[in-house]
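*Asks:* kindly return the folded structure for what I paste below:
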Amino acid sequence: MKFNYKISYSIWLILPLLFISCEDFVEVEAPDNKLVSDVVFNNDATAESAMTGIYNQLFLADFSSGQRTSVTFLSGLSADNFQNIRSSNITRMEFEQHEITPDNPGNLDIWASAYNIIYLTNSLLEGLNNSEQLSSELKTQLEGEARFIRAFSYFYLVNLYGDVPLIVSTNYHDNQLASRTSSAEVYEQIISDLEIALDSLSSEYKNGERTTVNKFAAASLLARVHLYLEDWGAAERLSSEVIDQNETYEILEDLDQVFLANSKEAIWQISPLGGGGQITNTNEGSLFIIDPIFSFFAVIKMEEGFVEQFDQEDQRLSNWIGYNEELDAYFPFKYKVWSSNELPILEYSMVLRLAEQYLIRSEARAKQGDLIGAIEDLDVIRIRAGIASVEESNPGIGEEALLDLIMKERQKELFAEWSHRWLDLKRTDRANDVFGSNPMWDPTDILYPIPSQEREKNLNLSQNPGY
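*Replies:* Sure, this is the predicted structure:
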């Protein structure tokens, strides 16, 4: 795995230790980490800086960056929300056409960058464990943050690739030939990490910035994990814990306020400051917005069939979807800033937000037969969008129809965010219904291939069926 990212200012403290990539650390001699660890973990300030460096790296890492190599973009192409404007880029067309080859560079970028983030968190966790100089309070807090980021990274790996190597140390002798671990075991590690994070993290945000995780971020991701594992009771309980934090979170009436920096709907965001340069806009804004003057930069547009699903009075259509006349193309317009180098930063990249928790709880309640509660949660989202509530328009709706409606609302609410639609189709076994008429579609396409570059270096890595 290649690692050519620009190094952010705050991670230089751990450069010799943490910026050894997944590929490199299996090919070089064992590094002398003792001096580095002594420096980084000998006081609270430098240890805190190490964690800040990992947060910053999420803005740069391919899978989490919101750029053309991110899961938001590439897995969005795999779903039915948007498509390529031009067909000349083979890498991107393979994702849209469900013909991803094992040597697709975008596919490698997702895999490699996620494992690089995991390596960074493993390195930090080992440093915390070996340190005797740090305050116990800080060690507990930083362990929770690092475990959350590791669980977050594994969540996308296991959902996009199925069984994946479970790497929880920096031991390159073990890691270089690690075989794939069952999805069930990877999920066990994800849950373990998030439960520890839930117990370790404060309910407050450090420095008032929602770019660091707190205990409710851990509860939010854990609620999603249990939803995916069909543990409906746990998903409902955890989402309720977040929803009940009325003083911290709320569903904002003005849709244009949702994706602003530190909005009250935000549970966790990533700041453009992680880039370490002069750019102060989100990567998603640069990628998705089709600027009226520089429309030739645009690479994707929304599928017209998806846009047509919105009711005309739906404020998500008017506020979150833009239109470019020159290209006759609709585009995601949740982020309003296309390019900027000015302070203060107006928008942060949204990772977790409150609306998803209402949708999680709605689905979990419906699956448990609590249709009234499920409708109440779904109507929070629908009423905010300016469309008729289910309670008024279809009060006698049955469970199956309600679950279908929840999926449609998830698609409309969460489009262009972190591959929600693609993963929803996968986890609910709906992908064949959506893509089955496409002659290029095969049911095995629901998992991406293990990158051929990784299998060439590690003969213990098996390939997914169909590749």
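*Asks:* only C-alpha atoms for contact and neighbour calcs from this point on.
*Replies:* Will do.
*Asks:* for the chain, what spans make up the strands?
*Replies:* Listed in chain order, the strands of the chain (DSSP state E) span 82-84, 266-270, 300-302, 321-324, 329-332, 349-353.
*Asks:* for the residue most central in space within the chain, what are its contacts?
*Replies:* For the chain, the residue nearest the mean C-alpha position is Trp418 (4.4 Å; Cα atoms, centre = their mean). Applying Cα atoms under 8 Å, 6 or more residues apart in numbering to Trp418 gives the contacts 71-73, 76, 351.
*Asks:* run the last query once more with 7 Å
*Replies:* Going by Cα atoms under 7 Å, 6 or more residues apart in numbering, Trp418 touches 71-72.
*Asks:* what do you get for the one 3 residues further on?
*Replies:* Arg421 makes contacts with 79, 411, 415, as judged by Cα under 7 Å, 6+ apart.
*Asks:* equivalent analysis for Asn262, please.
*Replies:* Shown in contact with Asn262 (Cα under 7 Å, 6+ apart): 209-210.
*Asks:* quick one: it and Gln269, what's the gap?
*Replies:* Asn262 is 8 Å from Gln269, where distance means Cα to Cα, to the nearest Å.
*Asks:* list residues touching both of those two?
*Replies:* Taking Cα under 7 Å, 6+ apart as the criterion, Asn262 and Gln269 both touch Arg210.
*Asks:* thought Phe297 was touching Ile85, still the case?
*Replies:* No: in terms of Cα atoms under 7 Å, Ile85 does not count as a neighbour of Phe297; the distance is 10.3 Å.
*Asks:* give me the neighbour count for Glu308.
*Replies:* Glu308 is surrounded by 10 other residues when neighbours are defined as other Cα atoms under 10 Å.
*Asks:* I should have written Ile14 there, sorry.
*Replies:* Around Ile14 there are 24 other residues, counting by other Cα under 10 Å.
*Asks:* second input sequence below; structure requested for side-by-side comparison:
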Amino acid sequence: MFHSKPTTIMIHRIYILLLSAILFVGCQSDLLDTQPYDNLGESQFWITEKHALMGVNAIYNNLTQDMVYGQYFMLDCLSPYAYGYDFFEAEMTSSTTPYSATYSGKWSQLYLGVQRANDALDRIPAMSSLSDAMKNRLIGEAKFLRALHYFNLMDFFGAVPIYETPVVYSEAMKPRNTVEEVSAFIKKDLTEAIELLPVSYASADFGRATKGAAIALRGKTALYIQDFENAENDFKTVMTMTYDLHPNYAELFKAKTENNKEIIFSIQNIATAGFGESMSFRLGTRATRGSCWTNGIPSPTLVDMYENIDGSPFNWDKVIPGFSSMTADQKSVLFSEKSNVEKAYQNRDPRLQTSVIVPWAEYVGASNVTYKLAWPFKSAASPTFHIQHNWNANAIYVWRKFVAVGDESLLREAGPIDFPVIRFADVLLMFAEARNRRIAAPDAEVFSAINKVRTRAGLPALQNTSAAAPTYSATKADMTKRIIQERAVELAAEGVSYSDVRRWKIAEQVNNGPILEFTGKTLKTRVFQPRDYLWPIPQSEIDQNKAIVQNVGWQ
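*Replies:* Next comes the predicted model:
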């Protein structure tokens, strides 16, 4: 969970890491003009403003770790809307144990962020070299970041120990606090952060925690513990601030246009080894620059959730009569001709082909060569230029969202695309959810929030006046279904769907059954047991700390 007390050599390495963190958040170039930080001793740190910035930047840097937000997008594979290999394969079939590296990695990396935040909050208040304004801002950032790490701990593990001050691993022997205590601690940190954080920063500091980010996270925390009134109030506050939907959905996931009014908090990435993202590497194909691995792929369940452009539900049998009664072999023949199936993907929610490469659709890959997702795959070379991927024998969809086009990302494991943690569309949908849960039937405020997202996508507004129209949603239950669908398609590949199906307690219904190719052939079977609503406390933690009790079903 925590590092043991560092040696002098370890301290030197930590200072190198902290210096590196400067490049990751905020681009504080003036920090590079000082003496080499690997020559500093422990007693020389936490003295100057530069040290304080380095310490807080190290907390931001922790967010990029694989099991914090570095590979967060792969969590969709644990929802009904995606699947994959190498990541979460055992978790998809509920065949793991508390000894799994997935759980220990998540736990230790999140608590490392807590430890870094605690260190900053322990040292910064006593630093006389800081102006009051800078001191307050950095304390606000550290409190937000500590809350964000604890939010993730609560989301995945439930009740966890709360540590408010730095502690070495051998002394981390607290029992688990209750979920109520953890959520209250998160709320307290965020409430204090809200008072200290600015509304915005200069462009060079885009990506640092803001007042709006803290309010949104406090609302999200309330939503996750079903405190719908406070969640609604916080989201409504954010909705009155300067945030807005970016007019072009696709541009949200491109490096050139990612810093826009929709982004409330995101993980900052630059195209430099050690400071970039691996989304193209994990979600892209062999056609993507760098020859990528396609570890995660969208499921037919997700693709079929994208509505027709008139707002009616998509139905294969209405496009291709008798489709649902065909065998997998018959469908395989059908998909081998573009003219047979392309109409199934036309006149649909535009977010479908923005997010997913469907059969026979084109993709501009490495060296600006245009490829197409053909079935069956024949050759990536001329004249066919089929998209090659690590599932060539399987009839699968692949991601377009977050995947580099042409040569825009030269390093496959260090791409420049920021990863959104909270964006305004998410806030609108969470507001609609919280308010819909509180009142007897959806009202104008609920419709307004969800319809802003739909309108940006190019879909007709939901309404409660014309029962004959496909957009009719008059009851609380109707709106709940619409919110579930809208979150699935709007936030596809952003990692939140797994948390959604768990917090809604529907995972046992939607996460059990065959994982299919688009021909209907079974790839594997997904399993979700009641125990899987929470991850187990890593066995190494229970062995170390006898005060910790394991989650139900994992004993």
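*Asks:* which one of Ile85 and Phe297 of structure 1 is surrounded by more residues?
*Replies:* Ile85 (15 against 12).
*Asks:* okay, the aligned partner of Ala431 of structure 1 in structure 2 and Pro460 of structure 2: tell me how far apart.
*Replies:* With TM-score structural alignment as the matching criterion, the partner of Ala431 of structure 1 in structure 2 is Ala507. Applying Cα to Cα, the value for Ala507 of structure 2 to Pro460 of structure 2 is 29 Å.
*Asks:* which of those two has more neighbours?
*Replies:* Between Ala507 of structure 2 and Pro460, counted using other Cα under 10 Å, the more crowded position is Ala507 (23 against 16).
*Asks:* now that one: closest residue in space that isn't a chain neighbour?
*Replies:* Leaving out its chain neighbours, the residue that sits closest to Ala507 of structure 2 by Cα to Cα, 6 or more residues apart in numbering is Val501, at 5.1 Å.
*Asks:* among the contacts of Arg421 of structure 1, which recur in structure 2?
*Replies:* Retained in structure 2 (both residues aligned by TM-score structural alignment, their matches' Cα atoms under 7 Å) from those: 79, 411.
*Asks:* most neighbours, which of the contacts of Arg421 of structure 1?
*Replies:* The most crowded member of the contacts of Arg421 of structure 1 is Ala79, carrying 26 neighbours; neighbours defined as other Cα under 10 Å.
*Asks:* chain center to the longest helix along structure 2: distance?
*Replies:* Scanning structure 2 for the longest helix, with DSSP state H as the assignment, gives helix 132-157. The chain centroid and the centroid of helix 132-157 of structure 2 are separated by 18 Å under Cα atoms, centre = their mean, to the nearest Å.
*Asks:* please identify the buried residues of that helix?
*Replies:* Taking 16 or more other Cα atoms under 10 Å as the neighbour-count basis, helix 132-157 of structure 2 is seen to contain the buried residues 134-157.
*Asks:* that one aligns to what range in structure 1?
*Replies:* Under TM-score structural alignment, the match for helix 132-157 of structure 2 in structure 1 covers residues 136-161.
*Asks:* number of residues surrounding Glu409 of structure 1?
*Replies:* If you count neighbours by other Cα under 10 Å, Glu409 of structure 1 ends up with 17.
*Asks:* aligned to it, what sits in structure 2?
*Replies:* For Glu409 of structure 1, the residue aligned by TM-score structural alignment is Glu486.
*Asks:* over to Ile381 of structure 1?
*Replies:* In structure 2, Ile381 of structure 1 lands on Val453 (TM-score structural alignment).
*Asks:* number of residues surrounding its match?
*Replies:* For Val453 of structure 2, the neighbour count with other Cα under 10 Å is 22.
*Asks:* now the helices for the stretch 401-550 of structure 2?
*Replies:* Assigned by DSSP state H, counting those that start in this stretch, the helices in the stretch 401-550 of structure 2 fall at 424-438, 444-457, 476-490, 496-503, 507-510, 539-544.
*Asks:* okay, now Asn248 of structure 2: neighbour count?
*Replies:* What Asn248 of structure 2 shows, counting by other Cα under 10 Å, is a neighbour count of 11.
*Asks:* quick one: map Asn177 of structure 2 onto structure 1.
*Replies:* If you follow Asn177 of structure 2 across to structure 1 using TM-score structural alignment, you land on Thr181.
*Asks:* contacts only, for that match.
*Replies:* 163-166.
*Asks:* then Ser448 of structure 2?
*Replies:* Under the criterion of Cα under 7 Å, 6+ apart, Ser448 of structure 2 has no neighbours.
*Asks:* and Leu120 of structure 1, by the same measure?
*Replies:* Each residue near Leu120 of structure 1 by Cα under 7 Å, 6+ apart is listed here: 18, 54.
*Asks:* how far away is it from Ile289 of structure 1?
*Replies:* When Cα to Cα is applied, the distance between Leu120 of structure 1 and Ile289 of structure 1 equals 32 Å.
*Asks:* which one in structure 2 is aligned with Leu317 of structure 1?
*Replies:* With TM-score structural alignment as the criterion, Leu317 of structure 1 lines up with Leu352 in structure 2.
*Asks:* its match - how many residues pack around it?
*Replies:* Per other Cα under 10 Å, the neighbour tally for Leu352 of structure 2 reads 24.
*Asks:* so what's the residue lying closest to it once chain neighbours are set aside up against?
*Replies:* Residue nearest to Leu352 of structure 2 in three dimensions, not counting chain neighbours: Tyr306, with 6.2 Å by Cα to Cα, 6+ apart. Each residue near Tyr306 of structure 2 by Cα under 7 Å, 6+ apart is listed here: 314, 348-349, 352, 489.
*Asks:* can you check Pro165 of structure 1 too?
*Replies:* With contact set as Cα under 7 Å, 6+ apart, Pro165 of structure 1 has these partners: 178-181.
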